[in-house]
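Peer 1: here is my input; please provide its structure:
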Amino acid sequence: MKDKVVVVTGASGGVGRAVVRMLGEKGAKIALIARGETGLANAAVEAGAEGGTAKVYPADMADHEQVEAVADEIEKDLGPIDVWVNVAFSSVFAPFTEVEPAEYERTTAVTYLGYVWGTRAALRRMRPRNQGTIVQVGSALAYRGIPLQAAYCGAKHAIKGFTESVRTELFNEGSDVQITMVQLPAVNTPQFDWVLSRLRRHPQPVPPIFQPEVAAQAVVFAAEHPARREYWVGGSTTATIIGERIAPGLIDRYLGRTGVKSQQTDDKRPTGVANLWEPADDGRDYGAHGSFDGRSKDHSVQVWLSQHRTLVLTALATAAAATAAGLATRR
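Peer 2: Predicted coordinates for the structure are as follows:
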């Protein structure tokens, strides 16, 4: 990724922040997009300290005019965009009937349409050059909706369908532009501290929980190896997809019984912070990590397997050949 121009939306905190740091380590030229200018500024400093070049572009991803304008600025400042990574999102933790229409619209505008406008801006610049990569950071919730997150789950499902449609269009025109998705499990990010909540208790990710650096490894790897249509991070993502295909009705009932309680802590109330309409990190830097460090994993077998796929396949083929040879000798 050295010297490549990479755009990261939602770059001021959470997974986006961890991706920025990792891209800095690889010497990329990184364009950071988000609303929170304090978080953006510190993310740019971190990327620079790691060896990359970073420039800040404050913008609201829900506004397609702002997205187009910063895309023009990025190419003017840093050069042609090589990779565009969509991460930015917002949400509301509440039962669907307690979410106001304007809040639902805003969540959808940021979390779904933000990816649409980012993809559109990237494709407008990549298609004429016939090169470039778009990475959509998705979620296991693109396959399985859960209680208290109707707007977010709906948006993640929509991103998956949208991305598949765009991918087929690129195939149809014989384009060399690549688009891929990275489906994440529960991740320890500031999301649970700054998303609008109407819950009685502090929201929490459903275990197993992974550190944002694990997600960042998968995102950066996908940017470097975009030929696969989809990458999964964490065993829970695979289990969600398999379970949804085998027994969707049973999962509905199970989540109906357990999903509300499992997304709330027992020991504290919500923070009262909400970033739906205004950034939470304009005057405070939340960083990449949330408040669940003690319960979060810093590695993922699936990410390792993705990064060493050739080695694993070779080892499996060698083992199969040895087994076949052994059986032939016994005969």
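Peer 1: every contact and neighbour count from this point should use C-alpha atoms.
Peer 2: Noted.
Peer 1: dead centre of the chain: give me the residue that sits there.
Peer 2: Centroid-nearest residue in the chain, with Cα atoms, centre = their mean: Val137, separated by 2.7 Å.
Peer 1: helices or strands up against the one helix or strand that one maps to?
Peer 2: For Val137, the element it lies in under DSSP states H and E is strand 133-139. Applying 3 or more Cα pairs under 8 Å, 6 or more residues apart in numbering; DSSP states H and E, one finds that strand 133-139 contacts strand 83-86, helix 114-126, helix 150-172, strand 178-184, helix 212-224.
Peer 1: ok, residues contacting it?
Peer 2: Strand 133-139 is contacted from outside by 82-87, 115, 119, 122, 156, 159-160, 163, 177-185, 219, 222-223, 226, 237, using Cα atoms under 8 Å, 6 or more residues apart in numbering.
Peer 1: cool, and stretch 50-59?
Peer 2: 21-37, 40-41, 44-45, 47-48, 66-67, 70.
Peer 1: if you look at those residues, which of them are in strands?
Peer 2: Lys29, Ile30, Ala31, Leu32, Ile33, Ala34 (DSSP state E).
Peer 1: scan these and report the most crowded one.
Peer 2: Ile30 (30 neighbours; other Cα atoms under 10 Å).
Peer 1: list the contacts of it.
Peer 2: Contacts for Ile30 (Cα under 8 Å, 6+ apart) come out as Val5, Val6, Val7, Val8, Val20, Leu23, Gly24, Gly52, Thr53, Ala54, Lys55.
Peer 1: so which of the residues you listed is the most crowded?
Peer 2: Val20 leads those on contacts (other Cα under 10 Å) with 35 neighbours.
Peer 1: I'd like to know how far the residue nearest to that residue when sequence neighbours are not counted sits from Thr323.
Peer 2: Nearest non-adjacent residue to Val20, counting by Cα to Cα, 6 or more residues apart in numbering: Ala47, 6.1 Å away. To Thr323, Ala47 is 48 Å away according to Cα to Cα, to the nearest Å.
Peer 1: here's the other one to compare against:
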Amino acid sequence: MAGNRRSIVITGASAGVGRAITLRLAGPDTALALLARDADALEDVAREVRARGGQALVLPCDVASGDAVAAAGRAATEAHGRIDVWINVAMAAVFGTVDQITPEEVRRVTEVTYLGFVNGTMAALRDMRTRERGTIVQIGSALAYRGIPLQSAYCGAKHAIRGFTASLRCELAAAGSGIAITELHLPAVNTPQFDWARTHRDSEPRPAGPVYQPEAIAEAVASAIDRPAREYWLGRQGPLLIMGNQVWPGLLDRLMAKSGIEGQSTEQPVKRDQPDNLFTPVPGLHRTRGRFGQEAAARVPTFDARLVRASAISAALIVAGMLGFALGAAFI
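Peer 2: Sure thing, here's the model as predicted:
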């Protein structure tokens, strides 16, 4: 039983952002339940958690399976007494234009990246609704607002998470529930994703835009758990991309068409025999960081989306007022 420890479930805990979050939250005051496909990789993370004084329950499963995630949720509740926080992180991606990728690949990315979040959220609610307490954290992306070339399946799945989560918020509010939901929309992150994601391109993929270390994201997640807002936008360019897309999406279409493909490509050719993790795990690559550490920032700016929107609206009203005053003065 968790006792006074905070009980937290993390999907995608074996690598990248999920692993960074796991290690950031590990300690004597937490009881963690770790979900991912690779049991050996999860055991490796669990050893690090226990070395930091935390509890770690290893629950190997594919988040694309609703039954498997539900069973993992029940196991976490049985072992730790309750679920205080559920963090959905697991994702999958395939790089390629729409005419290069296959329906099976799109389906798999959707099952992991979108339905994995749905399955995790439903599993969390089965426990949390009994007390009407708890926090669900959805690890999103700026690409949930703005699609970019070569990542149509991933962008579509991240867009879907936002719609699903918005509907759930309404239902919880109607029920007067005390369950909190917070979304963190991330910038490019230096994770192993770019080493093991499936690609149909001739050159190895790279993160788009300024890159941040996974540990920086984990720090923002830890803060959001304690202060859950509706949405947090992370990174220097994230808020600009999101707000810019709402104001002038056609301009961003043209900018992405001009630089979006080259900006996600390295000069290193793809090894056609290298394995990818779309349908099965890749042993040996489960680590926190990827290969772009030299350019990755150790700190990430974090913005409450409500404040960004309020500031943008205020600025627009001030400009409109000044223009109105100037036009009025011109006719006096």
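Peer 1: coming back round to it: and the aligned partner of the residue nearest to the centre of structure 1 in structure 2, how far from Leu42 of structure 2?
Peer 2: Residue pairing (TM-score structural alignment): Val137 of structure 1 is matched to Ile139 of structure 2. Separation of Ile139 of structure 2 from Leu42 of structure 2 (Cα to Cα): 19 Å.
Peer 1: same question for Arg131 of structure 2.
Peer 2: For Arg131 of structure 2, the distance to Leu42 of structure 2 - Cα to Cα - is 29 Å.
Peer 1: before we move on, what about Val189 of structure 2?
Peer 2: Counting by Cα to Cα, the gap from Val189 of structure 2 to Leu42 of structure 2 is 21 Å.
Peer 1: comparing these two, which shows the higher neighbour count?
Peer 2: Shown here are Val189 of structure 2 and Leu42; by other Cα under 10 Å, Val189 has more neighbours (29 against 24).
Peer 1: need the contact list for the equivalent of that one over in structure 1.
Peer 2: Matched by TM-score structural alignment, Val189 of structure 2 corresponds to Val187 in structure 1. Each residue near Val187 of structure 1 by Cα under 8 Å, 6+ apart is listed here: Pro205, Ile209, Phe210, Gln211, Pro212, Ala215, Ser296.
Peer 1: what's the single longest helix in structure 2?
Peer 2: Counting by DSSP state H, the longest helix found in structure 2 is helix 305-330.
Peer 1: and it, how far from the chain's centre?
Peer 2: Mean C-alpha position of helix 305-330 of structure 2 versus that of the full chain (Cα atoms, centre = their mean, to the nearest Å) differs by 33 Å.
Peer 1: and if you look at stretch 60-70 of structure 1?
Peer 2: 19 Å.
Peer 1: give me the neighbour count for the aligned partner of Met22 of structure 1 in structure 2.
Peer 2: By TM-score structural alignment, Met22 of structure 1 lines up with Arg24 in structure 2. A count of neighbours around Arg24 of structure 2, defined by other Cα under 10 Å, yields 18.
Peer 1: indicate which one of the helices and strands packed on strand 133-139 of structure 1 is closest to Val92 of structure 1.
Peer 2: Proximity to Val92 of structure 1 (Cα to Cα) singles out helix 150-172 among these, at 7.2 Å.
Peer 1: what's that closest one aligned against in structure 2?
Peer 2: Under TM-score structural alignment, the match for helix 150-172 of structure 1 is residues 152-174.
Peer 1: list the buried residues in that stretch.
Peer 2: By neighbour count with 16 or more other Cα atoms under 10 Å, stretch 152-174 of structure 2 contains the buried residues 152-162, 165, 169, 172.
Peer 1: likewise stretch 231-248 of structure 1?
Peer 2: Buried residues in stretch 231-248 of structure 1 (16+ other Cα under 10 Å): Tyr231, Trp232, Val233, Gly234, Ser236, Thr237, Thr238, Thr240, Ile241, Gly243, Glu244.
Peer 1: wait, isn't the fifth one in contact with Pro208?
Peer 2: Yes. Counting by Cα atoms under 8 Å, a contact exists between Ser236 of structure 1 and Pro208, whose distance comes to 6.9 Å.
Peer 1: need the residues touching each of these two.
Peer 2: Shared contacts of Ser236 of structure 1 and Pro208 (Cα under 8 Å, 6+ apart): Pro185.
Peer 1: how far away is Gly249 of structure 1 from Ala319 of structure 1?
Peer 2: 39 Å.
Peer 1: re earlier: now the match of Val137 of structure 1: how far from Val17 of structure 2?
Peer 2: From Ile139 of structure 2 to Val17 of structure 2 the distance is 9 Å (Cα to Cα).
Peer 1: so what sits against both of the two?
Peer 2: Residues touching both Ile139 of structure 2 and Val17 by Cα under 8 Å, 6+ apart: Val89.
Peer 1: so the match of Met22 of structure 1 makes contact with Ala216?
Peer 2: No. Taking contacts as Cα under 8 Å, Arg24 of structure 2 lies outside contact range of Ala216: 9.8 Å.
Peer 1: nearest to Glu75 of structure 1, of the contacts of Ile30 of structure 1?
Peer 2: Nearest to Glu75 of structure 1 among the contacts of Ile30 of structure 1, with distances taken as Cα to Cα, is Val5, at 8.6 Å.
Peer 1: map that closest one onto structure 2.
Peer 2: By TM-score structural alignment, Val5 of structure 1 lines up with Ser7.
Peer 1: now the angle from the helix or strand where that match lies to strand 30-36?
Peer 2: Here Ser7 of structure 2 sits within strand 6-11, counting by DSSP H and E. Going by axes from the mean of the first three to the mean of the last three Cα atoms, to 10 degrees, strand 6-11 of structure 2 is angled at 10 degrees with respect to strand 30-36.
Peer 1: I'd like to know which elements strand 6-11 of structure 2 is packed against.
Peer 2: Against strand 6-11 of structure 2 (3+ Cα pairs under 8 Å, 6+ apart) you get helix 16-25, strand 30-36, strand 85-88.
Peer 1: on that earlier part again, please convert the buried residues of stretch 152-174 of structure 2 to JSON lines, extending it with distance to Asp62 of structure 2.
Peer 2: What follows is the buried residues of stretch 152-174 of structure 2, written out as JSON lines (distance: Cα to Cα, whole Å):
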{"residue": "Ser152", "distance to Asp62 of structure 2": "22"}
{"residue": "Ala153", "distance to Asp62 of structure 2": "18"}
{"residue": "Tyr154", "distance to Asp62 of structure 2": "17"}
{"residue": "Cys155", "distance to Asp62 of structure 2": "20"}
{"residue": "Gly156", "distance to Asp62 of structure 2": "20"}
{"residue": "Ala157", "distance to Asp62 of structure 2": "17"}
{"residue": "Lys158", "distance to Asp62 of structure 2": "18"}
{"residue": "His159", "distance to Asp62 of structure 2": "21"}
{"residue": "Ala160", "distance to Asp62 of structure 2": "19"}
{"residue": "Ile161", "distance to Asp62 of structure 2": "18"}
{"residue": "Arg162", "distance to Asp62 of structure 2": "22"}
{"residue": "Thr165", "distance to Asp62 of structure 2": "21"}
{"residue": "Arg169", "distance to Asp62 of structure 2": "26"}
{"residue": "Leu172", "distance to Asp62 of structure 2": "27"}
